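Asks: got a sequence here, can you model it:
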Amino acid sequence: MENEVVQKGKRAKSASYEMNIKTTAEKNHALLCIADQLLHDAEKIINENKKDLQQGTVNGLTESTLDRIMLNKERIQAMSDAIRLLVELPDPIGEVLEDIKKENGLQILKKRVPLGVIGMIYEARPNVTVDAATLSLKTGNAVLLRGSSSAKFSNIALVASIHTALKKANLPEDAVLLIEDTSRETAKTLFNLNEYLDVLIPRGSKSLIDLVVREASVPVLETGAGNCHIYIDDSAQLELAKNIIVNAKTQRPSVCNAAESVLIHENFFKTYGKELLNYLSDVGITIYGDEAVCNVLSSAMLATEEHYAEEFLSLTLSVKIVENVYEAVRHINKFGTHHSEAIITETKDNADVFLTTVDAAAVYHNASTRFTDGFEFGYGAEIGISTQKLHARGPMGLPALTSTKFYVYGTGQTRS
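Replies: As a prediction, this is how the structure comes out:
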């Protein structure tokens, strides 16, 4: 007997062929049905979510993890609102990217088409269930979801609502399928489901992403952990630096675009270091720093290389003093995760050096890293933030979930 992963992979593949011929109007109607259904089922979803939170508390999950799992009326309303925004976005499917007319009369069109079946493996966040489902549907794809045990009840409830909506909209329910068995065996099967999956997208911790990249034979769209840095150059304005760092660190510490490390030019540090560090400490940030930092801030703890490489996902920062922008870039390219990096400076040449030479999907000048997000970049919901360089990079909205196909129109031409 086929296991759950293979069985649902086969069903998703079949549904993907049905989705190929669905019109933009049909897909948008289904999305609106989902937006309405989530609100209708909100109480039921929240009750199932409470089971995950209770189990997570028993299992000793951190507060930041529990926050990522938690659903309430406001978050479900936000999901519904996000789907309505997605409906307003242009459908990329069928977009003509190239139109080539040959001398022999052939017309060659390069068009956007669905990827097919997207496999999604992710941790904690039940909102990913809705994001992945709705983005996939908008782009004519089917999606096979495999969440973690920490959000199992929430994910089952959300997919049940999505299926109700798809049935009302006359779209195939199998276009969105959830693997309910969260054992390691199902993950391993998913990694090698080449017959039915066209791409696999991991979203979660660095260990999960590394595992998928290392073991999957299915093509992987890699989303990265976020060890994001802010470099304060010698010409930076103190108040600007304070505001940007506090926003990037404290506005939502548990997300991948939150700042995890601050690098400070030695001249800036001599003038403003004590004031800046005391300010960060006063707002509740724990600091691991080098010797210079520890000499100025008594509560700071000495940082190791492990601290500089860590994605804390909490109110903790690593801080290091550097000689110039070039040392800052070397440090970031060594310890960063190619996600989002920022420079605070009034010197254009230093900004240009930083933005050009830092290896990251998004680079910022005088702004918080918290903007690396599908909504903020105008894509609507995102399926993840890609930190690789092939196919897609940065927030992956609708165009990232497409491939291309050449349509060749002739009138009997043959090649000699």
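Asks: CA only for contacts and neighbour counts going forward, please
Replies: OK.
Asks: so E310 touches N227, yeah?
Replies: Yes. Contact criterion Cα atoms under 8 Å: E310 and N227 qualify, at 6.5 Å.
Asks: quickly list what's touching both of those two.
Replies: With contacts taken as Cα atoms under 8 Å, 6 or more residues apart in numbering, the residues that reach both E310 and N227 are E260.
Asks: more neighbours: which of the two?
Replies: N227 (25 against 20; other Cα atoms under 10 Å).
Asks: for the comparison step, fold the sequence that follows:
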Amino acid sequence: MTQLDELGKKAKRAAQELALRDTHSKNEALFNWSKALLDAKKELIDANQVDISKAKENGIAEPMIDRLLLTEERIESIAAGVREVAELADPIGAVDGMWVNEAGLTIGKKRVPLGVIGIIYESRPNVTVDAAALTFKSGNAVILRGGKEAFHSNLALVKVLQQALSETGFPADAVQFLEDTSHETARKFMQLNGYLDVLIPRGSGRLIQTVLENATVPVIETGVGNCHIYADAAADIDMAANILVNAKTSRPSVCNAAETLLVHKAIAADFLPEVEKRLAPFSVELRAEEKAAQFLKNYTEATEADFETEFLDFILAVKVVDSLDEAIEHINRYGTKHSEAIVSSDYFAGKRFQNEVDAAAVYINASTRFTDGSEFGFGAEIGISTQKLHARGPMGLHELTTTKYIIFGEGQIR
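Replies: Okay, here's the model as predicted:
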């Protein structure tokens, strides 16, 4: 029996037990997780420093190292996220609706766990805890496969969670970690039929594409964020600049950061110099097409590839458009269906943008950085789905469940 088969069998057994546990006991376990994480801050930071040192030795870019870093403040935030999940309503057992058919059968749809969920992800160790908390609260077992960059951090976090599970009478196998980080084992993990009910990749476009090409288990596609801010002809210039600066610079290494700025030609002469001034302290590289370049002092000539790219860095593609139609067409062509925003005081322009842009989250006069499970009130998130089947947008507890029909009869036969 392979290591993966063993993990799968243990996860199946744990999932069967979790599906029957009540909300109160799950919440007690989650509060214990939160306390255990705070108690283990020193060990977790020490393990994380091993990963940080290796990342620096390997020349990994600073924004990616930021994704990897654990500090006392970040561990406290992770622990707080676990408590938030404990305080959320438990979807398991909820009945979505009941009706009576012509035969007199009472039929309902009841929320149940998916079963065993596989998560394959890169760099960010907070994903380890977020994923574990959400899958556990929704009655699912999870097998985690993190990237080698965060190996020591992830392993330390999982050990803390497993110990806390045992202390509260739950199977430690409800949260498991695949320690082999080789590509071959990752490929086999994507094909763990009979054990995994669904696989959720979270990370770079290359990781997600690799999973889609190799997986033989069901996959929920998440994550790639080529997000746009469109400053409309009726935009308030100060508001638009504030939104852009936040969306681009507050944390450029995450999937809800803005990668492209579209500007209506009517405001380009006033707006683009203001954007350049506001972004200068952050050393953002502007990659501008010809119409935008005439209003900028420092820029690199943009290529078509720049408008297709999720930079995850202090780089911004810039384009001037002639109309709202052109902005919508550009976004629907180059966007990744993640998060898009229009800044405009024109009500009808905003509504058209929301109706016609194809994305999981579409904003009027707000930063794309709000596309996040916590910000949406879901506690932590398992990822941001950019597909349309089963789940779309930030995925919380509800998206980690499915339904079964429950039917009550009085001897009816057909």
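Asks: same question for the corresponding residue of structure 1 for E326 of structure 2, what's its three-state structure.
Replies: Following TM-score structural alignment, the counterpart assigned to E326 of structure 2 within structure 1 is E327. Following DSSP: H, G, I helix; E, B strand; the rest coil, E327 of structure 1 is assigned to helix.
Asks: report the separation between E327 of structure 1 and N333 of structure 1.
Replies: Using Cα to Cα, to the nearest Å, E327 of structure 1 is found at 10 Å from N333 of structure 1.
Asks: equivalent analysis for P202 of structure 1, please.
Replies: Look at P202 of structure 1 and N333 of structure 1: by Cα to Cα, they are 23 Å apart.
Asks: more neighbours, the two?
Replies: P202 (27 against 15).
Asks: excluding its backbone neighbours, what's nearest that one?
Replies: I121 (4.8 Å; Cα to Cα, 6 or more residues apart in numbering).
Asks: would you say the one you found is within a strand?
Replies: Yes. Assessed with three-state DSSP, I121 of structure 1 lies in a strand.
Asks: neighbours of it, just the number please.
Replies: With other Cα under 10 Å as criterion, I121 of structure 1 counts 24.
Asks: how about the aligned partner of it in structure 2, what does it touch?
Replies: Taking TM-score structural alignment for the superposition, I121 of structure 1 sits opposite I120 in structure 2. By Cα under 8 Å, 6+ apart, I120 of structure 2 lies in contact with L144, R145, G146, G147, L199, I200, P201, R202.
Asks: surely the first one touches Q176?
Replies: Yes. In this structure, L144 of structure 2 sits in contact with Q176. The criterion is Cα under 8 Å, and the distance is 6.1 Å.
Asks: so between those two, which is more surrounded?
Replies: L144 (26 against 23).
Asks: so where does the more buried one fall, helix or strand?
Replies: Assigned by DSSP states H and E, L144 of structure 2 belongs to strand 141-145.
Asks: counting contacts, what elements does the next helix or strand after that strand pack onto?
Replies: Remark: after strand 141-145 of structure 2, the chain's next helix or strand is helix 151-167, criterion DSSP H and E. On a contact count with 3 or more Cα pairs under 8 Å, 6 or more residues apart in numbering; DSSP states H and E, helix 151-167 of structure 2 meets helix 23-39, helix 41-57, helix 126-137, strand 175-177.
Asks: of all these, which lies closest to R414 of structure 2?
Replies: helix 23-39 (37.6 Å; Cα to Cα).
Asks: just the buried positions in the closest one, please.
Replies: Neighbour-count burial for helix 23-39 of structure 2, counted by 16 or more other Cα atoms under 10 Å, picks out 23, 26-27, 29-38.
Asks: same check, this time on stretch 301-312 of structure 1
Replies: M301, L302, A303, H307, Y308, A309, E310, E311, F312.
Asks: inside helices: which ones of those?
Replies: Applying DSSP state H to those, the entries found in helices are H307, Y308, A309.
Asks: now tabulate these in CSV and tack on distance to I285 of structure 1.
Replies: CSV is the format used below for these (distance: Cα to Cα, whole Å):
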residue, distance to I285 of structure 1
H307, 15
Y308, 16
A309, 18
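Asks: from those residues, pick the one nearest F269 of structure 1.
Replies: The closest of these, once distances to F269 of structure 1 are taken by Cα to Cα, is Y308, at 18.5 Å.
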